[in-house]
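Trainee: Build me a model from this:
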Amino acid sequence: MGPTYQMTLVEQYELAENVVGFRFSLPDKNFQFIAGQFISLQIPWQQRILKRSYSIASTPVLAQHQGLLEISVALVEGGRASQYLTNMQPGDQLEMAGPYGRLILPEQPPKRIVLVGTGTGIAPYRAMLPELRQLAQQAYQIDVVMGIRTPVHLFYHQEFTELAAEFSNVHYWVCFSREISDQLFVDGEYLHLNDCYNQKKGYVQTLLPELKLNSEETIVFLCGNPAMIDEAATQLQVKEGFSVKQVRREKYVLSTN
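Mentor: Below you'll find the predicted structure:
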């Protein structure tokens, strides 16, 4: 295990139904990571330490310039880690190790970048937003695909819609697995979803064939639900001709232990 850091909770805030955002301050600005990586929280629980991994949802610039780091946490019924975190108060400290992971953008990506995330699996792509904006300016085609159950589970929505609105070569998709709506209540006002992004009823893996991906010029990122990742990766490799290196994966495994 790499070096550990003592983080201090600055605030926690609701992102969506059963999803909470946490902002921590770092002890110094020497903590460096690459957008897409994750950290391991060392959570004290009944005389033992629970280790839980969370993708960093904030940009490296925020850590370097302001000494701050953000994560998003899905609340799990009976989940010890989420229970401990939501009981924390501003000023409380927590030990963290990392960063870890290879879910990062390559230095020279292919022409098309597809970022698929379910639930809090969208978090690492939020950390990539400055890099995605730079790539969009260079005419790369970017697809961000978020999979959630219903509109009340949608978060980081505004930031991705703004990116898609700014660049015609950026497309933002949301797949609702259980319920779809023609409007969403965000920040005190109703937004008509069809004006903001592309929406689809079903799981994210059912959208992939519609994107008409060319395996020779595309890299795909998969983050979140393990079943989605396994099914999507198999689909891409068997039916679309993608190699293992062209499909980068980060599985989120829920634990109540």
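Trainee: CA atoms for contacts and neighbours, from now on please.
Mentor: Fine.
Trainee: Stretch 220-235: end-to-end distance?
Mentor: 12 Å (Cα to Cα, to the nearest Å).
Trainee: List the buried residues in that stretch.
Mentor: Going by neighbour count (16 or more other Cα atoms under 10 Å), the buried part of stretch 220-235 is 220-226, 228-229, 232-235.
Trainee: How many residues are close by residue 57?
Mentor: By other Cα atoms under 10 Å, 27 other residues sit near residue 57.
Trainee: Oops, could you answer that again for residue 247 instead?
Mentor: Around residue 247 there are 21 residues (other Cα under 10 Å).
Trainee: Pretty sure it sits against residue 218.
Mentor: No - Residue 247 is beyond contact range of residue 218, at 9.2 Å (criterion: Cα atoms under 8 Å).
Trainee: Alongside the first, I'd like the structure of this one:
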Amino acid sequence: MAEELPSYKTELISIENLEKDYYEIKIKKPSDMNWVAGQYMRLGLPTKEVTEKKKLRALSFASLPEDDVILLGTRTGKEISNFKQNLLTVQPGEEVEVKGPLGQFTLPEDENQTLVFFAGGVGVTPIRALLEKLAKDKSERTIKFVYSSLDYYFYKEDFAEFKKSLPNAEFIFVRDENDVDRELTKLTNELANDALYYVSSSEKIVEAVSQSLQDKGIDTENIKHDILYGY
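Mentor: Presented below is the predicted three-dimensional model:
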């Protein structure tokens, strides 16, 4: 029998429409809740009438526990789900439910392991937390971060700040499939299986990028996935 997830009642701090259908959500961190960079949670809306079968939605932590705020990023997509419609009506101070943490999209124990991060769109949220953790630790390991988006880059200003504390990090912002393939080809030629590869995006993109990495000679055990199942 599966162990029940810890559940916390807390409150919304804010929801901000950053650009087009991109939203940043801030939730008050329950004092007794902790997680590890790269993990995710499930969000519930107890004050709303969500008509969809799935009453909770998985969202990755974009912040660290010591930030004292749960930072989340999401998109509504062209057709807004009933859950997202309800979410956008939640007011500051209104109750929300948080369950978790979950997931193994976390940093390796080897503090010298070279890391390659690939994010597509809003899949950047867990990678923001991973990079914040590395920056706070002033990690000297080799880090390559490829971020692909057609129209908007979440947390771009934060990444510029993190990079100041990461002397061996390279951040690469691209826009289309050809750019992604070019950068991944360069990285796999340079690093091969001496790096651990993190891939976070929609299911379709994660599958495509992971297959591309394997085609370039990367072993499956050197690839970690974080899949966003819809908006």
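Trainee: List the ones among the buried residues of stretch 220-235 of the first structure that fall in helices.
Mentor: If you go by DSSP state H, those have 226, 228-229, 232-234 in helices.
Trainee: who's in contact with residue 65 of the second structure?
Mentor: The contact partners of residue 65 of the second structure, by Cα atoms under 8 Å, 6 or more residues apart in numbering, come to 29, 33-36.
Trainee: circling back: pick out whichever of the ones in helices among the buried residues of stretch 220-235 of the first structure sits closest to residue 12 of the first structure.
Mentor: Ranked by distance to residue 12 of the first structure (Cα to Cα), those are led by residue 226 at 26.7 Å.
Trainee: which residue sits closest to the aligned partner of the closest one in the second structure, ignoring its sequence neighbours?
Mentor: If you follow residue 226 of the first structure across to the second structure using TM-score structural alignment, you land on residue 203. The shortest distance from residue 203 of the second structure to any non-neighbouring residue, by Cα to Cα, 6 or more residues apart in numbering, is to residue 227 (5.3 Å).
Trainee: if I line the two up, what does the one you found land on in the first structure?
Mentor: So residue 227 of the second structure corresponds to residue 251, using TM-score structural alignment.
Trainee: got a list of what that match touches?
Mentor: 223-226, 229.
Trainee: again, only using 7 Å
Mentor: 223-226 (Cα atoms under 7 Å, 6 or more residues apart in numbering).
Trainee: the helices in the stretch 51-200 of the first structure, which residues?
Mentor: Applying DSSP state H, counting those that start in this stretch to the stretch 51-200 of the first structure gives helices spanning 60-66, 80-86, 123-127, 129-137, 157-166.
Trainee: on average, how far is the last one from the matching bit in the second structure?
Mentor: On the superposed models, the aligned residues of the second structure are on average 2.4 Å from helix 157-166 of the first structure, with distances taken as mean Cα distance after the TM-score superposition for the first structure.
Trainee: Buried residues in that helix, which are they?
Mentor: Under 16+ other Cα under 10 Å, the buried positions of helix 157-166 of the first structure are 160-161, 163-165.
Trainee: Now do the contacts for the equivalent of residue 101 of the first structure over in the second structure.
Mentor: Residue pairing (TM-score structural alignment): residue 101 of the first structure is matched to residue 103 of the second structure. Going by Cα under 7 Å, 6+ apart, residue 103 of the second structure touches 39-40.
Trainee: same thing but at 6 Å, please
Mentor: Residues counted as contacts of residue 103 of the second structure (Cα atoms under 6 Å, 6 or more residues apart in numbering) are residue 39.
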